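S.K.: my questions concern the predicted model and sequence given below.
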Amino acid sequence: MHNHFVSIVRGHECKTTAWSGGATTELLIDPPGASYQERNFSWRLSVATVDDPESIFTALPEVKRILLLLRGQVRLVHEGHYETALRPFTQDTFWGDWRTHCYGRATDFNLMTRTPYRGSVAPLFLTGQEPQRLTFDQDITGETGILVLYVWQGGLTVSVDGRNYRLRAGDVCRIEAGQGETPSVILVNRDRKPAKGVITTIYKERKDG
C-alpha cells in the first residue's frame, strides 16, 4: 500500500497580490490555511515579478529564502553580507531578515522556509521525448519528504507510480511521500518545444541527538 499523495494546482487557481516592487503569485503554502500576511507559514512557494528597476525586499525574520531567477537579470545587495548577480536559472540563498536591495527587472521563483523545514530548488529543463526520472532523498528526513514541480514554460506529463498527470505552464504538482517510501516519479515532454520549470524539495531537518 502506498502512503503518499499527489495534488495538482492549476495556474488559474493561484492568487496574485501586489508587493512594493511588483506582484507575487502564491503557488503553495503550508500548513493549509496559513497566511503569508500573518507570517504563520512553515513554508511557501511563489513566483514574483520585479517591475521596479530598484526595490527593497520585504523583511521576513526567521525565514530562509531561496530565489531562482526565471527571466531577466538582477543584482542583489545584502547589506553587511555580500552581493551577487543573477541571470536566468541561477539562484541565491539568504535570510529574510537581511536588508536586501534588488537592482533590475525580472521574474523569480521563491522558496521560503521556517525552522525545522528546509529545502532546495533546481532548474527543470525537459526537451524531446527522453523521460527524466526523479528520486526522493530518504537520507534527509525521518518523516515526510515533499517534491514540488512547477512548470514555467511549455508542458509535461508527470507519472507517479504509473498514474499520469498533465501539467501546463503555471501548473504545480506536489508529491508527498511517507516515511521510507520512494515513489517512482517520471517526467516526459511530449510537446515539440522545451519545458522549463523548477524542481523543489522540502524536508524537515533532523534533530540532533
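M.R.: Now that the structure is in, tell me what you want to look at. Computed from a prediction, not measured in an experiment: that's the story for all the values here. Residues are numbered from 1 along each chain as shown.
S.K.: okay, CA-based contacts and neighbour counts for the rest of this
M.R.: Fine.
S.K.: what comes up buried for stretch 159-171?
M.R.: Across stretch 159-171, burial judged by 16 or more other Cα atoms under 10 Å covers S159, V160, L167, R168, A169, G170, D171.
S.K.: show me those residues that map onto strands.
M.R.: Under the assignment DSSP state E, these contribute S159, V160, L167, R168 to strands.
S.K.: against that first model, consider the following:
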Amino acid sequence: MVQAGILVVRKDELEHKRWSGGITTQLAIWPEGADYGARKFDWRISSAVVEDEESVFTPLPGIHRHLMLLEGGIELTHEGIGSRVMIPLADTEEFEGEWKTKSSGRCVDFNLMTVKGYGGKMESVAANKKIKLPMPQELRCWYGLYAIADGVAAEVEKDGRFARVTLERGDFILITYLPAPGEEISLTLGSDAAVPAVSAAVWQES
C-alpha cells in the first residue's frame, strides 16, 4: 500500500531572501534541517523573481538544476555550451550548477535542484485533468505543487480516499510517499485558469 503524507504551506509562511539578481522564495528543502546557504541539502524547490536585466547564476558545483518560467521572458546562456530563449509554462531547462550560466531579461521562475542520487522533473499542471503522480521503483518520492492562480481546488486521491484543499496564488503543497507496485496517487485541480499550478517531482534513486 502506498504510504503518503500531505503538507500544505500558505504563501505567508514561506521564506523569502534576496539574492544578487532579485528575490528567492524557498518552497521546500530536504532533509529536515538542510541549509541551502551552506549548500547542505539533497534537493530544493524554490521560486525566484529576477529583477535585474542581466543576471549571473550562483555557482552550485555538484547540483543538477531544472528551471521553468512562470512569467516574463529571458534568454538563458551557458558559456561554451549554448543559449535558449525560455517561454513561460512551456519550456524546462536542465543544466549543471557548475556551468557558467547567465540570463538576459526579467521573469518569475520555478526551480528544482538535486544532488547525485536524486532524480526529478518539472512540468505545468492543467486544470480539470487527472494527473497520476510519478511512481518509480525508488526509495522515496516527493511531489511539490505550486499554485499560480487563485481559488484552485486541489483534490488528491489515494486508495479511493480523497484529500481536498483550496489553494491561493503562492500556496504550496508537498506530497511525500513511498511507491508501491500497481498502486497510484492522483491529483486533480479545479480552476478557471487553464494552467493553475506547476509541479516538481523528486525521487531518491535506489
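M.R.: It's in. Everything quoted here is computed from the prediction, not taken from an experiment.
S.K.: now, which of the buried residues of stretch 159-171 of the first structure sits nearest V6 of the first structure?
M.R.: V160 (8.1 Å; Cα to Cα).
S.K.: the ones in strands among the buried residues of stretch 159-171 of the first structure: which two are farthest apart?
M.R.: V160 and R168 (16.7 Å).
S.K.: ok, and the closest non-adjacent residue to P131 of the first structure?
M.R.: With Cα to Cα, 6 or more residues apart in numbering as the criterion, P131 of the first structure has its nearest non-adjacent residue at 4.7 Å, and that residue is V188.
S.K.: wait, that neighbour sits on L156?
M.R.: Yes. V188 of the first structure is within contact range of L156, at 5.7 Å (criterion: Cα atoms under 8 Å).
S.K.: what do these two both touch?
M.R.: Common neighbours of V188 of the first structure and L156, counting by Cα atoms under 8 Å, 6 or more residues apart in numbering, are absent.
S.K.: which strand or helix spans the aligned residue in the second structure for C173 of the first structure?
M.R.: The alignment partner of C173 of the first structure in the second structure, by TM-score structural alignment, is I173. Using DSSP states H and E, I173 of the second structure maps to strand 172-178.
S.K.: helices and strands around that strand, which ones?
M.R.: strand 3-9, strand 140-147 (3 or more Cα pairs under 8 Å, 6 or more residues apart in numbering; DSSP states H and E).
S.K.: with respect to E184 of the second structure, which of the ones you listed lies nearest?
M.R.: Proximity to E184 of the second structure (Cα to Cα) singles out strand 3-9 among these, at 10.4 Å.
S.K.: residues in the first structure aligned with the closest one?
M.R.: Going by TM-score structural alignment, strand 3-9 of the second structure sits over residues 3-9 in the first structure.
S.K.: neighbours of the residue nearest to P131 of the first structure, how many?
M.R.: 21 (other Cα atoms under 10 Å).
S.K.: distance-wise, check it relative to W152 of the first structure.
M.R.: From V188 of the first structure across to W152 of the first structure, the span is 15 Å (Cα to Cα, to the nearest Å).
S.K.: thought the match of C173 of the first structure was touching L14?
M.R.: No. With contact defined as Cα under 8 Å, I173 of the second structure does not reach L14; the gap is 11.7 Å.
S.K.: the nearest residue to the match of C173 of the first structure once chain neighbours are set aside and V115 of the second structure: what is the separation?
M.R.: Leaving out its chain neighbours, the residue that sits closest to I173 of the second structure by Cα to Cα, 6+ apart is V8, at 4.6 Å. Applying Cα to Cα, the value for V8 of the second structure to V115 of the second structure is 25 Å.
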